[in-house]
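S.K.: model this:
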Amino acid sequence: MHRLLLSLATTPTPLPTPTLREGISEDQVTPGLLGFIMTAFFVVATALLIVDMVRRIRRVRYRAQVEEDRLAAAAAADVQASDAQDGLNAPEPGRSDGDGNGIAPGQSRPRE
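M.R.: I've put the predicted structure just below:
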């Protein structure tokens, strides 16, 4: 068994013939000009589709970023408006806060 494997491994392969076999034409084994043109068309079409997809993905990402910024600005404006409204509705110092302790919200009692 080993001798068979050794002889297969050391037997040189015949050199390929530089010409085609009888009955086969060059058009049967090569794609020719039409094959090259079709392959080039698919390569160019794929490249254009990839570029278009990258543009669309980038556009969607930028729109999402702008929407997040807009929502953050609206939330900040709401917080500022509520702070301003709280400042207008804050009870005067010395008035009762409803619990009867005479301390307005946001103020602390003096330590005894």
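
S.K.: please make it C-alpha for all contacts and neighbour counts, starting now.
M.R.: Noted.

S.K.: secondary structure element for residue 54?
M.R.: Take DSSP states H and E as the rule and residue 54 turns out to sit in helix 32-89.

S.K.: what helices and strands are in contact with that helix?
M.R.: When contacts are defined as 3 or more CA pairs under 8 Å, 6 or more residues apart in numbering; DSSP states H and E, helix 32-89 sits against none of the other helices and strands.

S.K.: so residue 21: helix, strand or coil?
M.R.: coil (DSSP: H, G, I helix; E, B strand; the rest coil).

S.K.: ok, it to residue 78 distance?
M.R.: Spatial separation of residue 21 from residue 78 under the definition CA to CA, to the nearest Å is 84 Å.

S.K.: of these two, which one has the most company?
M.R.: A side-by-side neighbour count of residue 21 and residue 78, using other CA atoms under 10 Å, places residue 78 first with 12 against 8.

S.K.: next, the second sequence, to be compared with the first:
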Amino acid sequence: MTALISDALITVVLAATPDPNFDPNTVTPGVVGFVAIFFVAAATVLLCLDVVRRIRRTTYRAEIKARLDAELAERDNDPNAPRTPGDKPE
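M.R.: Presented below is the predicted three-dimensional model:
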């Protein structure tokens, strides 16, 4: 069974071997390949910028929430602090 699989694998590899007249130095991706890679690189850069922007926004929101929570805790612990905007300290 393994001999059959290995024979089939060798046959596939040998069939995929290029012609000896093939010169790998003359093959280039050309303009289409350049354009495709350029678009992939541009999309990657834009996605990275978007991720950085979203992470920064989330961090700022967390900092602001922590500040507001600290202010509310400080106000709740201060007996002279006004409870509503119209209240005056006693």
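
S.K.: what's the TM-score here?
M.R.: Between these two chains, after superposing, the TM-score reads 0.60 (TM-score structural alignment, normalised by the length of structure 2); 61 aligned residues with a CA RMSD of 2.2 Å.

S.K.: just give me the match in structure 2 for residue 45 of structure 1.
M.R.: Aligning on TM-score structural alignment places residue 45 of structure 1 opposite residue 43 in structure 2.

S.K.: residue in structure 1 matching residue 67 of structure 2?
M.R.: Structural correspondence for residue 67 of structure 2 with respect to structure 1 (TM-score structural alignment): residue 69.

S.K.: okay, now that match: neighbour count?
M.R.: Neighbours of residue 69 of structure 1 under the rule other CA under 10 Å: 12.

S.K.: what of the one 5 residues further on?
M.R.: Neighbours of residue 74 of structure 1 under the rule other CA under 10 Å: 12.

S.K.: try residue 75 of structure 2
M.R.: When neighbours are defined as other CA under 10 Å, residue 75 of structure 2 has 14 of them.

S.K.: and it, how close does it get to residue 44 of structure 2?
M.R.: Relative to residue 44 of structure 2, residue 75 of structure 2 is positioned 47 Å away (criterion: CA to CA).

S.K.: with structure 1 overlaid, how far apart is stretch 42-49 of structure 2 on average?
M.R.: For stretch 42-49 of structure 2, the mean deviation from structure 1 after alignment is 0.3 Å (mean CA distance after the TM-score superposition for structure 1).

S.K.: what lines up with residue 55 of structure 1 in structure 2?
M.R.: Aligned counterpart of residue 55 of structure 1 in structure 2: residue 53 (TM-score structural alignment).

S.K.: for residue 78 of structure 1, that is, sorry about that
M.R.: The pairwise alignment with structure 2 assigns residue 78 of structure 1 to residue 76, based on TM-score structural alignment.

S.K.: next one: its match from residue 23 of structure 2, what distance?
M.R.: Between residue 76 of structure 2 and residue 23 of structure 2 the distance, using CA to CA, works out to 80 Å.
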